[in-house]
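> Have a look at this prediction, sequence included:
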Amino acid sequence: MKRKSIIFLVLALAVGLFSGCSNGSDSKSADSKSDKVVVKIGAAAVPHAEILNHIKPALAKEGIDLQVVVLDSEDELNPALQEKQIDANYFQHVPYLESVAKEKGYNFAVAGKVHVEPIGFYSDKIKSKDELKEGAKIAIPNNPSNEYRALALLEAEKLIKLKSGISNYNATPSDIADNPKNLEFVEVDAAQLPRVLPDVDGSIINTNLVLEAKMDPNKALFREGSNSPYANVIVVRKGDENKKEIKAIVAKLNSEDVKNFIKSKYGVAVVPAF
């Protein structure tokens, strides 16, 4: 009986020792998982979130857990960054950022630029700009920087002429100096531009909205060139642009792999800006 008790005690000790080793291994595994740096980036659904999701596997190998956050409205992305709900956002270009930062007092920095979405002129009623009639209705985005961008595109196509001296990327139809065809401008929330297209003679629409609306970007009658200053950028709170994980994300976004991904997936709709 005594001998059996000794054997039982030895077995119990062995099981306890094995269990202890097993717990230690699990703890180490958990610790190794916790070594991953979580980075939350708020993004527009298309193409921004798609591009970010493309680089997730490569970043995971470097210990970065990239979490892509798509909110109901892009207008929420800068407040979310300000309130530290996300670590960065990717949906805007510098002229837009500068206009809202001045208004809202954001202290943000650009960590890197990724792509240009050439804004374009679309129509369900005409096949070329030469068919625009006297007094034709043109829908343009109503936020300051994109409104200027739309008017600048029309100026480049010699359909209007803006007043000289505009240098802050802000202009409205009241800043038009010459309008030979007396075009009528309808200022519309950018997200609604694809929807109002049947009600106007033409609409100048941001490419991400064209893609979201399942429109064919190749049907633009004319669009910006690749030298557009409206590159979409990664934006962070000032000081965070020097963080190792942010630099690693920007490096992946500026890689040859992403350049090929953008070209093959989006064609003329999205142009790499690096």
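Received, thanks.
> from here on, contacts and neighbour counts on C-alpha atoms
OK.
> quick one: contacts for A139?
185-188, 193, 196-197, 200, 202-204 (CA atoms under 8 Å, 6 or more residues apart in numbering).
> Counting by contacts, list what the lengthiest strand in the chain packs against.
For the chain, the strand with the greatest residue count under DSSP state E is strand 108-116. Where contact means 3 or more CA pairs under 8 Å, 6 or more residues apart in numbering; DSSP states H and E, strand 108-116 is packed against strand 231-237, helix 244-253, strand 271-272.
> can you tell me which of these comes nearest to D216?
strand 271-272 (15.6 Å; CA to CA).
> buried ones in stretch 202-215?
For stretch 202-215, burial by neighbour count (16 or more other CA atoms under 10 Å) applies to 202-211.
> Packed most tightly, which of the helices and strands packed on strand 108-116 would that be?
Among the helices and strands packed on strand 108-116, strand 231-237 has the highest mean neighbour count (mean count of other CA atoms under 10 Å), at a mean of 25.
> let's bring in a second model and compare:
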Amino acid sequence: MAGNPLMRRRILMVLAAAPLLPCKLVFATLPARPVTIGVLPGPHAEILACVRDVAAAQGLDLRIVERSDGQAINADVTRGRLDAACFQDGVSFARDRARHGNELIEATRTVTQPVALYSRRITSPRQLGRGATLAIPRDPLLQARALVLLHNHGLVVLRDDAGLTATTRDVIGNRHQFRLDPLPAGRLADALYRVDLAVIDRPAAARAGLLPARDSIGVEDARTPWSDVLAVRAADRSADWVGTLVASYRSEPVKRFILERYQESVRRPW
């Protein structure tokens, strides 16, 4: 072929007609190794499996690493053993950053696993009678989230400066004299047989076979401060793979998967 002028001329014509590829853009989105994301088992792992398929079409190789210990996931991201963490709600994440001074930042909001109101006695919060018993989480972080939800439904009034760390001491309005009964998260679903209403987080509800969209009588807004976050190291904030990962998470296929798989029991804040 090297000695055939006609063949050589045809090859040159083909190369000249080929479109020029934007090499910098193509290679900028391709890390030298797979991007590893630490998650807890459950919705985050399931959703990221869909994200992985979308990202692969963009040249990004995602590896999902399931762990049972969220704090260990954050520690491994900080140390460079993982590239990202996807499991923690935004309020807890901000608290841990302030408390421990870790080097992680929020890359994007992912989904909201909503706290919701459940009852076996009524079908609307407006049906609660005077002196009704409302079971709420005993855990301080979950309790604040539950009280904000009760406040938003007009069942109690919180002081203006209670913020995202509200406790029962911050309840300044309770005109129907509801009795607030703090319980461990694992006992809230069982308490439905004796209390008038219980505020239950999604993981505890799911273990009891309850779904917010199907079984609750009031549900947390998707754009709550407690929506979950995708966290990365601060040094990686401008990395091309982070932008590709965020765009893949917020893509139409992932949006459709979340809606079809969870039917608003896992919600999108975006």
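Received the coordinates, thanks. What you see is a predicted model, and the numbers here were worked out from it, not measured in a lab.
> Output the buried residues of stretch 202-215 of the first structure in a markdown table; the columns should cover secondary structure and distance to I246 of the first structure.
Below are these laid out as a markdown table (DSSP: H, G, I helix; E, B strand; the rest coil; distance: CA to CA, whole Å):
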| residue | secondary structure | distance to I246 of the first structure |
| --- | --- | --- |
| G202 | strand | 40 |
| S203 | strand | 37 |
| I204 | strand | 33 |
| I205 | strand | 31 |
| N206 | coil | 27 |
| T207 | helix | 26 |
| N208 | helix | 24 |
| L209 | helix | 27 |
| V210 | helix | 29 |
| L211 | helix | 27 |
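> preserved in the second structure, out of the contacts of A139 of the first structure?
Compared against the second structure with both residues aligned by TM-score structural alignment, their matches' CA atoms under 8 Å, the contacts of A139 of the first structure retain 185-188, 193, 196, 200, 202-204.
> Only whichever of the residues you listed are buried, select them in ChimeraX.
Only the buried members of these enter the following ChimeraX selection, criterion being 16+ other CA under 10 Å:
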select :185,186,187,188,193,200,202,203,204
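> Closest one to Q82 of the first structure out of the kept ones among the contacts of A139 of the first structure, please.
Using CA to CA, these come closest to Q82 of the first structure at V188, 26.8 Å.
> Please, where are all the strands along the stretch 51-200 of the second structure?
62-66, 84-89, 104-109, 116-118, 133-137, 157-158, 171-173, 179-183, 197-200 (DSSP state E, counting those that start in this stretch).
> before we move on, the earlier item: now the contacts of A139 of the first structure in CSV, with distance to I126 of the first structure?
Shown next, in CSV, are those (distance: CA to CA, whole Å):
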residue, distance to I126 of the first structure
F185, 17
V186, 18
E187, 20
V188, 20
L193, 17
V196, 15
L197, 12
V200, 11
G202, 8
S203, 11
I204, 14
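> Double-check A171 of the first structure against N143; I have them as touching.
No - A171 of the first structure is beyond contact range of N143, at 9.8 Å (criterion: CA atoms under 8 Å).
> Would you mind telling me which of those two has more residues around it?
The neighbour count for A171 of the first structure versus N143, taken as other CA atoms under 10 Å, is higher for A171 (22 against 18).
> quick one: buried residues of stretch 107-125 of the first structure?
Buried-residue list, stretch 107-125 of the first structure, by 16+ other CA under 10 Å: 108-123.
> what's the counterpart of C86 of the second structure in the first structure?
Superposed on the first structure with TM-score structural alignment, C86 of the second structure falls opposite Y90.
> For that match, give me its contacts.
By CA under 8 Å, 6+ apart, the contact list for Y90 of the first structure reads 41-44, 48, 232-235.
> hmm, try it at 6 Å
43, 233-234 (CA atoms under 6 Å, 6 or more residues apart in numbering).
> Tell me which residue of the first structure lines up with G243 of the second structure.
Per TM-score structural alignment, the equivalent position to G243 of the second structure in the first structure is K247.
> follow-up on the earlier one: out of the helices and strands packed on strand 108-116 of the first structure, which is closest to P95 of the first structure?
Taking these one by one with CA to CA, strand 231-237 is closest: 9.3 Å.
> for that closest one, packing partners?
strand 88-93, strand 108-116 (3 or more CA pairs under 6 Å, 6 or more residues apart in numbering; DSSP states H and E).
> Pipe the ones you listed into CSV and attach distance to S255 of the first structure per row.
Listed next are those as CSV, based on distance: least, CA to CA, whole Å:
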stretch, distance to S255 of the first structure
strand 88-93, 17
strand 108-116, 10
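> if we can go back for a sec, output the helices and strands packed on strand 108-116 of the first structure as JSON lines; include the columns distance to A136 of the first structure.
As requested, these are exported to JSON lines (distance: least, CA to CA, whole Å):
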{"stretch": "strand 231-237", "distance to A136 of the first structure": "30"}
{"stretch": "helix 244-253", "distance to A136 of the first structure": "41"}
{"stretch": "strand 271-272", "distance to A136 of the first structure": "30"}
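> which stretch among these comes nearest L132 of the first structure?
strand 271-272 (28.0 Å).
> Average offset of the closest one relative to the second structure?
Comparison of strand 271-272 of the first structure with the second structure after fitting gives an average deviation of 2.3 Å (mean CA distance after the TM-score superposition for the first structure).
> so that strand matches what in the second structure?
Aligning strand 271-272 of the first structure against the second structure (TM-score structural alignment) gives residues 267-268.
> Now do that stretch: distance to the chain's middle.
8 Å (CA atoms, centre = their mean, to the nearest Å).
> contacts for it?
Stretch 267-268 of the second structure has contacts (CA under 6 Å, 6+ apart) with 111-112, 222.
> again, but for stretch 204-214 of the second structure
264-265.
> For that stretch, measure first residue to last.
End-to-end distance for stretch 204-214 of the second structure, by CA to CA, to the nearest Å: 15 Å.
> Same question for stretch 130-140 of the first structure.
Length of stretch 130-140 of the first structure, first residue to last, CA to CA: 19 Å.
> which residues touch Q88 of the second structure?
Q88 of the second structure touches 228-229, counting by CA under 6 Å, 6+ apart.
> And it, how close does it get to T112 of the second structure?
10 Å.
> Repeat that for Q143 of the second structure.
Per CA to CA, Q143 of the second structure is found 17 Å from T112 of the second structure.
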